[in-house]
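1. sharing a sequence plus its predicted fold:
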Amino acid sequence: MTSDAPDPRQRLAAVTLDEESIGRGNPDQEHERAIAIYDILESNRFAVANHDGGPYALRLGLVENKLAFQIATESGEPVMTHLLSLTPFRGVIRDYDMICDSYFKAIRTASPTQIEAIDMGRRGVHNEASDLLRQRLEGKVEIDHNTARRLFTLIFALHWKG
């Protein structure tokens, strides 16, 4: 008999931000970051290639304009650090920022049909970004689509100007 239950070791148990390299945000930014982290921890699939010692603790920081994924076991034993260039994300972050801005403006004045159309576009760009994140982590860390979406939300919240 096989089980479709997720492997409890293939998940994130903690996500923290390196305040020295990322810095604190304004209250709105901190709120968005906290929500993104909560959503990630609520449900995720996170498996480090060639390692089966999870659950994992992820610390995100910036190193020379790259996003550092510092991964350890839940007990704190270092597993790996992966530096992820943010350059491939510049366009999609810019697009997502513009469409989110349009969405928030539309909520005040647009018809439900217009709001729905903008939201569909927002979800499409979000999916594109999560696919890009999964591609960029390929061979290092395996994440499912929903975890990639939630991690992109956090990456976006790190860039959000508020």
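-> That came through fine.
2. only C-alpha atoms from now on, for both contacts and neighbour counts.
-> Will do.
3. so which helix or strand takes in residue 124?
-> helix 112-137 (DSSP states H and E).
4. against residue 133, how distant is the nearest residue to residue 127 once chain neighbours are set aside?
-> Leaving aside its sequence neighbours, residue 127 sits nearest to residue 149 (Cα to Cα, 6 or more residues apart in numbering; 6.7 Å). Using Cα to Cα, to the nearest Å, we find residue 149 at a distance of 9 Å from residue 133.
5. swap in residue 79?
-> 20 Å.
6. do residue 60 as well
-> Taking Cα to Cα, one finds residue 60 at 14 Å from residue 133.
7. anything in contact with each of residue 149 and residue 133?
-> Residues touching both residue 149 and residue 133 (Cα atoms under 8 Å, 6 or more residues apart in numbering): none.
8. now do the helices in the chain.
-> Taking DSSP state H as the test, the helices found in the chain are 19-22, 27-42, 90-109, 112-137, 145-159.
9. contacts for the shortest one next, please.
-> Taking Cα under 8 Å, 6+ apart as the criterion, the residues outside helix 19-22 that touch it are 61-63, 158.
10. structure B:
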Amino acid sequence: MGAPDPGKARLIDVELDETIGRAPPDIEHERAVAIFDLVEENSFCPLGDEAGGPYKLRISLVEKRLVLRIARESDEEVVTHILSLSPFKRIVRDYFMICESYYQAIRSASPSQIEAIDMGRRGLHNEGSQLLQDRLKGKIELDFDTARRLFTLVCVLHWRGS
């Protein structure tokens, strides 16, 4: 049996289950945008899945763990992966702090100050994306851009005030 079709190694749907909880409208909007961006462009394939995708991803939070349930387009379950969120705690906290600084700087700082803060923000986002990609190594094959989009969604999930 050959390798899965790379055109099918992708997500076609991402759903947040009820464990995520509702958030204020502006955060719900950010979640929707993060999901849209992830589904719009991604490369995603559970390792060892010979049948291939496309895939649906259902995300939940259980006891400070990120649960990724992967299914086929037909809803046939493929695999579930559980990741501790502890390794992401510092990066997400620092990312939110620098984002707050960035939004404040936009109002009053010079363009060079804004650019410096934005470079730091992007650097932390890249660090979190790399950590996510490393944590999924051997479980899910995804490119760095997909890891960035998925990390954005992880951040938005934390944004609910937890």
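-> That came in fine, so what should we check first? Source: prediction; values computed, not measured.
11. residue 75 of the second structure reaches residue 57, doesn't it?
-> No: if you go by Cα atoms under 8 Å, residue 75 of the second structure and residue 57 don't touch, sitting 9.9 Å apart.
12. any idea how many residues pack against the residue nearest to residue 127 of the first structure?
-> Using other Cα atoms under 10 Å, residue 149 of the first structure has 23 neighbouring residues.
13. ditto for the one 3 residues further on
-> By the measure other Cα under 10 Å, the count of residues near residue 152 of the first structure is 23.
14. the one 10 residues further on too?
-> The criterion is other Cα under 10 Å. On that basis, residue 162 of the first structure has 11 neighbouring residues.
15. so who does it touch?
-> 26, 28-29.
16. buried subset of the residues you listed, written for ChimeraX?
-> Restricted to buried positions by 16 or more other Cα atoms under 10 Å, the ChimeraX selection for those reads:
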select :29
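17. among the contacts of residue 162 of the first structure, which one lies nearest to residue 11 of the first structure?
-> residue 29 (25.2 Å; Cα to Cα).
18. what lines up with the closest one in the second structure?
-> Counting by TM-score structural alignment, residue 29 of the first structure lines up with residue 27 in the second structure.
19. correct me, but its match touches residue 158?
-> No: the pair residue 27 of the second structure / residue 158 is not scored as a contact, 10.2 Å apart, by Cα under 8 Å.
20. can you redo the helices of the first structure as JSON lines with distance to residue 54 of the first structure?
-> Output for the helices of the first structure, formatted as JSON lines (distance: least, Cα to Cα, whole Å):
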{"stretch": "helix 19-22", "distance to residue 54 of the first structure": "24"}
{"stretch": "helix 27-42", "distance to residue 54 of the first structure": "14"}
{"stretch": "helix 90-109", "distance to residue 54 of the first structure": "30"}
{"stretch": "helix 112-137", "distance to residue 54 of the first structure": "17"}
{"stretch": "helix 145-159", "distance to residue 54 of the first structure": "16"}
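21. closest to residue 8 of the first structure out of those?
-> Comparing the helices of the first structure by Cα to Cα, helix 27-42 comes nearest, at 12.6 Å.
22. buried set for the closest one?
-> 29, 32-37, 39-41.
23. got it, and stretch 102-122 of the second structure?
-> 102, 105, 114, 117-118, 120-121.
24. onto which residues of the first structure does it map?
-> Using TM-score structural alignment, stretch 102-122 of the second structure pairs with 103-123 in the first structure.
25. how many residues are close by the closest residue to residue 40 of the first structure other than its chain neighbours?
-> In space, residue 40 of the first structure comes closest to residue 150 once its chain neighbours are excluded; the distance is 5.6 Å by Cα to Cα, 6+ apart. When neighbours are defined as other Cα under 10 Å, residue 150 of the first structure has 22 of them.
26. contacts only, for residue 150 of the first structure.
-> Counting by Cα under 8 Å, 6+ apart, the residues that residue 150 of the first structure touches are 36-37, 39-40.
27. so what corresponds to it in the second structure?
-> So residue 150 of the first structure corresponds to residue 149, using TM-score structural alignment.
28. is it true that residue 141 of the second structure touches residue 49?
-> No: taking contacts as Cα under 8 Å, residue 141 of the second structure lies outside contact range of residue 49: 10.7 Å.
29. relative to residue 86 of the first structure, how far out is the residue most central in space within the first structure?
-> Nearest to the geometric centre of the first structure sits residue 151, at 1.1 Å (Cα atoms, centre = their mean). As judged by Cα to Cα, residue 151 of the first structure and residue 86 of the first structure stand 13 Å apart.
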